[in-house]
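*Asks:* Sequence plus predicted model, see below.
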Amino acid sequence: MWIVNANYPGGSEAYFAAYASVWYQTMGSAASVVLSLLSDGLLIYRCFIVWNNWHVVVIPSILYLASGALGITLCYVSGSQSANFFAGLASQLGVAYSATVIGLNFMVSSLIIGRILFVAKRLQATLGRAVSQTYTGAASIIVESALPYTLFGIAYVVSLGIGSGISILFLSFYVMFTCISPQMIILRVLMRRGWTRDRSALGTSSFPIGTRPIEIQEQFNYGSEGTSAINLRSLGKSNASSSDLDKV
């Protein structure tokens, strides 16, 4: 558009309009939809882990299915002959699809943040603020809830809805965090700092009177025995014990 066809009649804008529905544009849209489905699926699963209750994810799951259907329809319409992703029916479907996905992100992120803050309040009363921050601090809230992913998504769908050209900028950041946020969650789990169903249950459990804080801390820190977690520190040691390998 900018180099090979710089002399196209009408300029780069006319070239873009003429080839907006070319196959590699449709492939890019499809890749974005698949990426969002994978990221949102992981986010819903993490919401289930943090809450340890499948009832919480019923509505997000319905929105997830709706976003998948809208995404497939959007790829079909925008890939039709002489169609344009940023104009006509494709543009309207794009707004509906983006609003559904961002609404899903906002709902799940809010559920995760609310749950972590609730557990943090209980843990701070028992273990103290310094100890509980490992799993309930700002880093935990930002990573577990994929907060940057949600915030840039909101900025994108608002700017897209009002027809602002800056939506392209917010879309770029949104797609980047669609990739980065799930990786941060996975890394946090591998470092054994991520939430597990056992930790979620312990965080809201009532402990017997007389239980020492150090005992509660040990149960919370190692409440994920048997889960798929890897202690990254042990990977750098040549004399890793068999017990560490059993945790993989």
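*Replies:* Ah, there it is.

*Asks:* from here on, contacts and neighbour counts on C-alpha atoms
*Replies:* Noted.

*Asks:* contacting residues around Leu35?
*Replies:* Leu35 makes contact with Thr178, Cys179, according to C-alpha atoms under 8 Å, 6 or more residues apart in numbering.

*Asks:* what's the distance between it and Tyr156?
*Replies:* Leu35 is 17 Å from Tyr156, where distance means C-alpha to C-alpha, to the nearest Å.

*Asks:* Val131 too?
*Replies:* 37 Å.

*Asks:* The two: which has the busier surroundings?
*Replies:* Higher neighbour count among Val131 and Tyr156: Tyr156, with 25 against 14, using other C-alpha atoms under 10 Å.

*Asks:* I'd say the more buried one and Ser167 touch.
*Replies:* Yes: the pair Tyr156 and Ser167 qualifies as a contact (C-alpha atoms under 8 Å) at a distance of 5.2 Å.

*Asks:* The nearest residue to Ala17 once chain neighbours are set aside: what's it in contact with?
*Replies:* Distances taken as C-alpha to C-alpha, 6 or more residues apart in numbering put Asn84 closest to Ala17, at 6.8 Å, once the chain neighbours are dropped. Contact analysis of Asn84 by C-alpha under 8 Å, 6+ apart lists Ala17, Ala20, Ser21, Ser78, Ala90, Ser91.

*Asks:* Select from these the one having the most neighbours.
*Replies:* Ser78 (26 neighbours).

*Asks:* who touches that residue in this structure?
*Replies:* Applying C-alpha under 8 Å, 6+ apart to Ser78 gives the contacts Ser21, Thr26, Asn84, Phe85, Ala90.

*Asks:* here's the one I want to compare it with:
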Amino acid sequence: MTPNGISLDMASILGLALESVLYGISLLLFAGTIWVLFTRDSPKRVLACKLVVSLALFALSTAYWIVDVIRCIEGLVLYRDSYLGGPNAFFADRAQWTFAVQNLLYLLQTLVGDGVVIFRCYVAWQSWKVVALPLVLWVIVAATGAGTVYTLIHNKDGENDIFASETGLLITPFLVSSLVANVFSTSLLVYRLWVVGRRAERLMRQSIGYPHRSMIAPLARIFADAGLLYSITLLAVLLTFVTQNQGLYVTLDLIMPIISITFYMVILRVETRTTSGNITRGSGRAPRDSNTTQTLEHRPEGGGSSGKYSSMSTMLTVLFPAS
């Protein structure tokens, strides 16, 4: 099958434009994440882990964006007349250093992003057996990704054979393994939150007349939203590759900042949810002994005004002792 879709120069321009928008959004979310991490009272080990991952994703997505800008400048301005086929020939040349660096950065970003999703699933279940399959898939992603980068760099036969069978044997399992690992881990995580949330809600309703609305449902939606966003983007990458559509390069540019965005989004939304004054939405404050209570308040220690985290935060501590 002959590669189809938009031209390579158009794909590079469109990819950089859309990537820049998403990268700008990720910068704002990164700044918010750093602020949240240093203003919330968290264990040092937890803070260090989240900070390292945040900085790693920021560094990788920033490096990718910078290399992408350089690649576009070289292909469209500096070396546009150096190739017989013009900019299209430049972007099809896998010998360019920018091509190799971009593929390596994408591999590293994928490994970090997938690793975070798998780790969250493990922490929720506290069982290596549950995440055995995602871990195997993660290893496959690492192996096939490294093999793809090596093949694309060292095999100089042909101009633009990223869709050739040789690379397809590596790229297809790379994308499929990453997609399955994310869907599987996210589904198990959301299911765990739902089950434990229902159980805790039932116990609290019996003891203090807690309202019928699930306090853990918003948390489950947060992780589901992040997983869905990443999985849809990854599916778009897979479909463009399988159909040999050169829009693949656009989707690859998009997925880099999206991986960062999903991570920052989870931290910001969870912290906002767990430190808010009200956990459930209602029409007002009902008596404390009422079975129709609509609001669960903070209860400060020693009569102070600051107070501890609400019951959802306690639930987070139970579910995520490492977060």
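*Replies:* Great, that's in hand. Every value quoted in this text rests on a predicted model; they were computed, and no experiment measured them.

*Asks:* In the contacts of Ser78 of structure 1, find the pair that's most separated.
*Replies:* Maximum pairwise distance in the contacts of Ser78 of structure 1, criterion C-alpha to C-alpha, is 11.7 Å, between Thr26 and Ala90.

*Asks:* The strand or helix carrying Phe106 of structure 1: which residues count as buried?
*Replies:* Assigned by DSSP states H and E, Phe106 of structure 1 belongs to helix 88-127. Residues 90-91, 93-113, 115-116, 119-123, 126-127 are the ones in helix 88-127 of structure 1 that count as buried (16 or more other C-alpha atoms under 10 Å).

*Asks:* What of stretch 142-156 of structure 2?
*Replies:* Residues Ala142, Thr144, Gly145, Ala146, Gly147, Thr148, Val149, Leu152, Ile153 are the ones in stretch 142-156 of structure 2 that count as buried (16+ other C-alpha under 10 Å).

*Asks:* Now do the same for the second one: its match in structure 1.
*Replies:* Spelled out, that is Thr144 of structure 2. By TM-score structural alignment, Thr144 of structure 2 lines up with Leu70 in structure 1.

*Asks:* Who are the contact partners of the residue nearest to its match when sequence neighbours are not counted?
*Replies:* Take Leu70 of structure 1 and drop its neighbours on the chain: the residue closest to it by C-alpha to C-alpha, 6+ apart is Tyr97, 5.5 Å away. Applying C-alpha under 8 Å, 6+ apart to Tyr97 of structure 1 gives the contacts Ser67, Leu70, Gly71, Leu74.

*Asks:* Filter those residues down to just the ones in helices.
*Replies:* Ser67, Leu70, Gly71, Leu74 (DSSP state H).

*Asks:* From these, pick the one nearest Asp246 of structure 1.
*Replies:* Using C-alpha to C-alpha, Ser67 is the member of these that lies nearest Asp246 of structure 1, at 38.9 Å.

*Asks:* Now which residue in structure 2 aligns to Asn221 of structure 1?
*Replies:* Alignment note (TM-score structural alignment): Asn221 of structure 1 maps to Ser313 of structure 2.

*Asks:* Give the buried residues for the helix or strand where Val69 of structure 2 lies.
*Replies:* Secondary structure assigned from DSSP H and E places Val69 of structure 2 in helix 44-73. By 16+ other C-alpha under 10 Å, the buried positions in helix 44-73 of structure 2 come out as 47, 50-51, 53-54, 56-58, 60-62, 64-65, 67-69, 71-72.

*Asks:* Pull the contacting residues for Arg46 of structure 1.
*Replies:* Residues near Arg46 of structure 1 by C-alpha under 8 Å, 6+ apart: Glu144.

*Asks:* That one -> structure 2?
*Replies:* For Arg46 of structure 1, the aligned position in structure 2 is Arg120, judged by TM-score structural alignment.

*Asks:* Using the three-state scheme, assign that match.
*Replies:* Three-state call for Arg120 of structure 2 (DSSP: H, G, I helix; E, B strand; the rest coil): helix.

*Asks:* any idea how far Tyr249 of structure 2 is from it?
*Replies:* Per C-alpha to C-alpha, Arg120 of structure 2 is found 30 Å from Tyr249 of structure 2.

*Asks:* do you know how far the aligned residue in structure 1 for Arg80 of structure 2 is from Phe85 of structure 1?
*Replies:* If you follow Arg80 of structure 2 across to structure 1 using TM-score structural alignment, you land on Ala6. Distance, Ala6 of structure 1 to Phe85 of structure 1, using C-alpha to C-alpha: 22 Å.

*Asks:* what about those two, which has more around it?
*Replies:* Phe85 (23 against 12).

*Asks:* Residue range in structure 1 corresponding to stretch 47-54 of structure 2, please.
*Replies:* Using TM-score structural alignment, stretch 47-54 of structure 2 pairs with nothing in structure 1.
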